[in-house]
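> Could you work out the structure for the sequence below:
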Amino acid sequence: MRELLEKRVEALREEFHAGQEMLASLDAKRTDLQQTLLRISGAVQVLEELLQDPTTEPTPTSATP
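Prediction:
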């Protein structure tokens, strides 16, 4: 009986550790996504401001051949 309980405890510890690793990975992905969304939001804001200014004439960002 004791051996069975010890095996179960070990299995649960492994599951717990795997869950912690998965949570850490998801937290890192969430942080990356938040940073990406912040950059996109800033770009949208700049472009909207440019669109509202009738004197602003967009310039190409790359050279044309």
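
> Only C-alpha atoms from now on, for both contacts and neighbour counts.
Fine.

> what are the ranges of the strands in this protein?
Using DSSP state E, no strands are assigned anywhere in the chain.

> Could you pull out the helices in it for me?
Using DSSP state H, the helices of the chain run over 2-52.

> Report back the residue of it that's furthest from centre.
In the chain, the greatest distance from the average C-alpha position (C-alpha atoms, centre = their mean) is reached by residue 1, at 45.8 Å.

> do you know how far the residue nearest in space to the middle of the chain is from residue 27?
By C-alpha atoms, centre = their mean, the chain has its centre lying nearest to residue 33, at 2.3 Å. Going from residue 33 to residue 27 by C-alpha to C-alpha, to the nearest Å gives 10 Å.

> Would you do the same for the sequence below? I want to compare the two.
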Amino acid sequence: MRELMEKRVEALREELRSGQEMLASLDAKRGDLQQTLLRISGAVQVLEEMLDDPAAGSDETSAGRDRAGRPDQ
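Okay, here's the model as predicted:
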């Protein structure tokens, strides 16, 4: 009986170690994704501000278009 419990403890320790490694990996990926989303959000904000600024949108490609790039109505 004792040998069976020792094997089970060892198996559970291995599962715990594996789970901790997976969690650390996911945390790192989450951090990377948060940084990517922050950069994208910043780029969207800059572009929206440029679209709202008449002086910035004076080139021919953006003239007469709304934020989504559709022709103004």
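
> Give me the aligned partner of residue 41 of structure 2 over in structure 1.
The equivalent of residue 41 of structure 2 in structure 1 is residue 41 (alignment by TM-score structural alignment).

> count of neighbours near that match?
By other C-alpha atoms under 10 Å, the residues close to residue 41 of structure 1 number 12.

> Let me know the distance separating residue 39 of structure 1 from residue 5 of structure 1.
Following C-alpha to C-alpha, the distance that separates residue 39 of structure 1 from residue 5 of structure 1 is 51 Å.

> repeat for residue 24 of structure 1
Counting by C-alpha to C-alpha - residue 24 of structure 1 and residue 5 of structure 1 are separated by 29 Å.

> got it, and residue 13 of structure 1?
Taking C-alpha to C-alpha, one finds residue 13 of structure 1 at 12 Å from residue 5 of structure 1.
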